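**Q** Next come a sequence and a model predicted from it.
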Amino acid sequence: MGRLIPRRVSSWLIVIWSALFAIWIIAGISSRPSTDCPPGDQLCVDASDTGTAIGVGLIIVLWFIGFVVLSLIWLMTRSKGRLCPACGTEAKKGVTRCSNCSFDFAAAAHGQPGLAPPPASAD
């Protein structure tokens, strides 16, 4: 549990980051200031379109850099195992029994009781 950012939070950060930048890109594309140009001044319209393209391009580059950083955080906080429902300890992926309480993950997945039989008592 010593994670800096929990996996679920980092997943939401990626979604929110992408949504905000999508809104920003759409707003940048739709707000062309070429209406401020005098009629017939093609140079002003072309310059305005070029400025819009450069601005939107920079927004896309910023989005991509942030997306890569957040995706790396998401990958690094990935769980290395699963929690045992019986005792709460973390078990490695691929293990079929909990090393702490002998809970049977395979049996529980098939709908059978997952608890192992009690150990035989030594007489």
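**A** Arrived safely.

**Q** Only C-alpha atoms from now on, for both contacts and neighbour counts.
**A** Fine.

**Q** Quick check: closest non-adjacent residue to S10.
**A** With CA to CA, 6 or more residues apart in numbering as the criterion, S10 has its nearest non-adjacent residue at 5.7 Å, and that residue is W74.

**Q** what sits against the one you found?
**A** By CA atoms under 8 Å, 6 or more residues apart in numbering, the contact list for W74 reads R7, S10, S11.

**Q** what's the closest of those residues to A91?
**A** R7 (17.5 Å; CA to CA).

**Q** circling back to that earlier point, now the contacts of W74 in JSON lines, with secondary structure, neighbour count and distance to D49?
**A** Putting those into JSON lines (DSSP: H, G, I helix; E, B strand; the rest coil; neighbours: other CA atoms under 10 Å; distance: CA to CA, whole Å) gives the following:
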{"residue": "R7", "secondary structure": "helix", "neighbour count": "17", "distance to D49": "41"}
{"residue": "S10", "secondary structure": "helix", "neighbour count": "18", "distance to D49": "36"}
{"residue": "S11", "secondary structure": "helix", "neighbour count": "17", "distance to D49": "35"}
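
**Q** putting a second one here so we can go through both:
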Amino acid sequence: MRSRRIPRWRLLTWMILAFNLAMLLWLVIALDEAGEGGGRCAGELCRDANDLGSTVGAWLVIFFWLAGVVLLGVAWLVTHRTEQPGPRQRRGWHRH
């Protein structure tokens, strides 16, 4: 009897889930570090540079996240079998 606690998904499905969790964690950590970085700056120029770097960094993480999701999603769709292979059906005109 199978356990009902853990769904029986394909390996690629688990990889997509792990990738999304890792990217979310990376984004949260990067934004948290960016928020704390402004306290070490002494001048206005330093704070502005930190804000710009934080924005670029956050968009870079989001870009990698979206690119990875698209690639993994395409791989998931390509490897997903919806029908079991069976006898080949004839196409075209049939003679009776």
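**A** On my side now, so go ahead. Bear in mind that the values here come from a model prediction, so they are computed numbers and not experimental data.

**Q** Got a TM-score for the pair?
**A** Once superposed, chain against chain, the TM-score is 0.73 (TM-score structural alignment, normalised by the length of the second structure); 77 aligned residues with a CA RMSD of 1.7 Å.

**Q** returning to that earlier point: and in the second structure, which of the contacts of W74 of the first structure remain?
**A** With both residues aligned by TM-score structural alignment, their matches' CA atoms under 8 Å, the contacts of these that the second structure also has are S10, S11.

**Q** Make JSON lines from the contacts of W74 of the first structure and add distance to A47 of the first structure to it.
**A** Output for those, formatted as JSON lines (distance: CA to CA, whole Å):
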{"residue": "R7", "distance to A47 of the first structure": "44"}
{"residue": "S10", "distance to A47 of the first structure": "40"}
{"residue": "S11", "distance to A47 of the first structure": "39"}
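
**Q** So which of the contacts of W74 of the first structure is the closest to R78 of the first structure?
**A** R7 (6.4 Å).

**Q** right, and that closest one touches S71 too?
**A** No - using CA atoms under 8 Å, R7 of the first structure is not in contact with S71, being 10.6 Å away.

**Q** Now stretch 63-80 of the first structure: buried residues?
**A** Within stretch 63-80 of the first structure, the residues that count as buried by 16 or more other CA atoms under 10 Å are W63, F67, L70, S71, I73, W74, T77.

**Q** List the contacts of the closest residue to the third one other than its chain neighbours.
**A** Leaving aside its chain neighbours, L70 of the first structure sits nearest to I14 (6.2 Å; criterion: CA to CA, 6+ apart). Contacts of I14 of the first structure were listed using CA under 8 Å, 6+ apart, and they are F67, L70, S71.
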